[in-house]
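Undergrad: output the structure for:
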Amino acid sequence: MRRCCTIKELQINEEIRDKEVRLIDVDGSQLGVVPIRKAMDIANDRKLDLVNVAPNAKPPVCKVLDYGKYKYEIAKKEKEARKNQKVINVKEIRLTPNIEAHDLSTKAKRAIEFLNDGDKVKVSVRFRGREMGHTEMGKIVIDDFLKIVGNHATIEKAAKLEGRNMIMFLVPKSE
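TA: Sure thing, here's the model as predicted:
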């Protein structure tokens, strides 16, 4: 059974196996440490559920509440939290050591669009064959690229040679 929300299942009513529990009433008032039978009777009298909200405590903490409503409110809070979080994507711009100026400016414009949308940009210069002997050419290309996008980005991770690629990470400039 797969749901959109991840709610950890709590012990309710007969699933609680402890002898004594610390009981909290519907309105949040403490009723003290009571035997599990008495806690179950109190919950049944009010036509509500006994829910073990802190199973690891000594003694475990149980609350008298409507379990269906409780699950609904937790799911609602989780959904609201997911809605408010911002997903940051990493977009990649690939360059070569002998890229022409116009191609470089076109790729830089694309990177600026990504940065304005709030995404991170991974700039990679790929070296093929004998180009590995001239990695300084890749550094020059990355520096030229940085001059173009410099007003829109800050460097998160400086250019570094990793295998056959020189990689640099840019993040949007915070204002």
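Undergrad: all contacts plus neighbour counts: C-alpha atoms, from now on.
TA: Fine.
Undergrad: show me the longest strand that occurs in this protein.
TA: Taking DSSP state E as the criterion, the chain has its longest strand at strand 153-162.
Undergrad: same for it, what does it pack against?
TA: If contacts are counted by 3 or more CA pairs under 8 Å, 6 or more residues apart in numbering; DSSP states H and E, strand 153-162 sits against strand 165-172.
Undergrad: second chain to compare with the first, below:
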Amino acid sequence: MNERIRAPKVRVVEEDGTHQLGILQTSQAIRIAKERGLDLVEVAPNADPPVCKIVNYGKYKYIQEKHKKEAHKHHKAGKVKEMKFRIGIDPHDYLIKIMHAEDFLAEGHKVRIQLQFRGRQMAHQELGHQLAQKIKADLLTMGSVDQEPKMAGRNINMQISPLPGQQRHRKFKTHLKGVTEHQDIKHQEGHDPREDKHDQEDHHDDEHHDDNHAAPAPQPAAPPPPAS
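TA: The predicted structure is shown next:
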């Protein structure tokens, strides 16, 4: 900016960006900018000659920062978040997961739903499809299904995309009491505690539902009574 520009000549553009003053000596361009109460800012230093703009530097910097934040916001939006539901999930756990799915859709993310079968539940796949239909209905006011429920191995997968912002309406947010708002959840960059990237369920259900779980170990026999 101004005297920090090292090139001897620069191409000068007016503040509105539509008019050019042409190629000028850098010292002359700086003088013109200062006569207007403005600054000469280098906007394309790698051009030949470098391109400079006569602007209010404070205003220019503010606009650049605003554009950078908007670009970062758009970059963060549109991710695919994953939510896992077990067949036979507890109603309270279901509501919490649906609330988190609403959060993701409200933030503009897609939500990939995975319904997990365990053990003998595979013999009752209709329960999984019933749960999928319930999730679809409960998120109907926040998103639309762009991948219908489909069986894949021991899971049913589907994907929901957010509706346009003005059409989204939360169904469950106010029904949950004592649950921390997602804005207050502190997490490291790249990890969202609301997203089920890892299956954190305990192993009790695996032992209860798995066909191949081991039988309990036999108890040791009582010692014989002492000889009389």
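Undergrad: what TM-score do we get after superposing?
TA: TM-score of the superposed chains, computed with TM-score structural alignment, normalised by the length of structure 1, equals 0.57; 157 aligned residues with a CA RMSD of 4.5 Å.
Undergrad: quick check: angle from the longest strand of structure 1 to strand 165-172?
TA: 170 degrees (axes from the mean of the first three to the mean of the last three CA atoms, to 10 degrees).
Undergrad: show me where structure 1 has its strands.
TA: 20-24, 30-35, 49-54, 61-65, 90-95, 120-126, 153-162, 165-172.
Undergrad: may I see the buried residues of the longest one?
TA: By neighbour count, and taking 16 or more other CA atoms under 10 Å as the criterion, the buried residues in strand 153-162 of structure 1 are A153, T154, A159, L161.
Undergrad: can you list contacts of the longest strand of structure 1?
TA: L115, K139, I142, M166, I167, M168, F169, L170, V171, P172, K173 (CA atoms under 8 Å, 6 or more residues apart in numbering).
Undergrad: drop anything exposed from the residues you listed.
TA: Buried members of the contacts of strand 153-162 of structure 1, counted by 16+ other CA under 10 Å: L115, K139, I142, M166, I167, M168, F169, L170, V171, P172.
Undergrad: the fourth one contacts V125, correct?
TA: I take that to be M166 of structure 1. Yes: the pair M166 of structure 1 / V125 is scored as a contact, 5.1 Å apart, by CA atoms under 8 Å.
Undergrad: quick check: neighbours shared by the two?
TA: By CA under 8 Å, 6+ apart, M166 of structure 1 and V125 have these common neighbours: G138.
Undergrad: sorry, back to before: using TSV, lay out the contacts of strand 153-162 of structure 1 together with distance to P35 of structure 1.
TA: Shown next, in TSV, are the contacts of strand 153-162 of structure 1 (distance: CA to CA, whole Å):
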residue	distance to P35 of structure 1
L115	60
K139	73
I142	71
M166	67
I167	63
M168	63
F169	60
L170	60
V171	58
P172	58
K173	60
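Undergrad: for structure 2, what spans make up the helices?
TA: Listed in chain order, the helices of structure 2 (DSSP state H) span 26-35, 57-76, 91-106, 125-138, 204-209.
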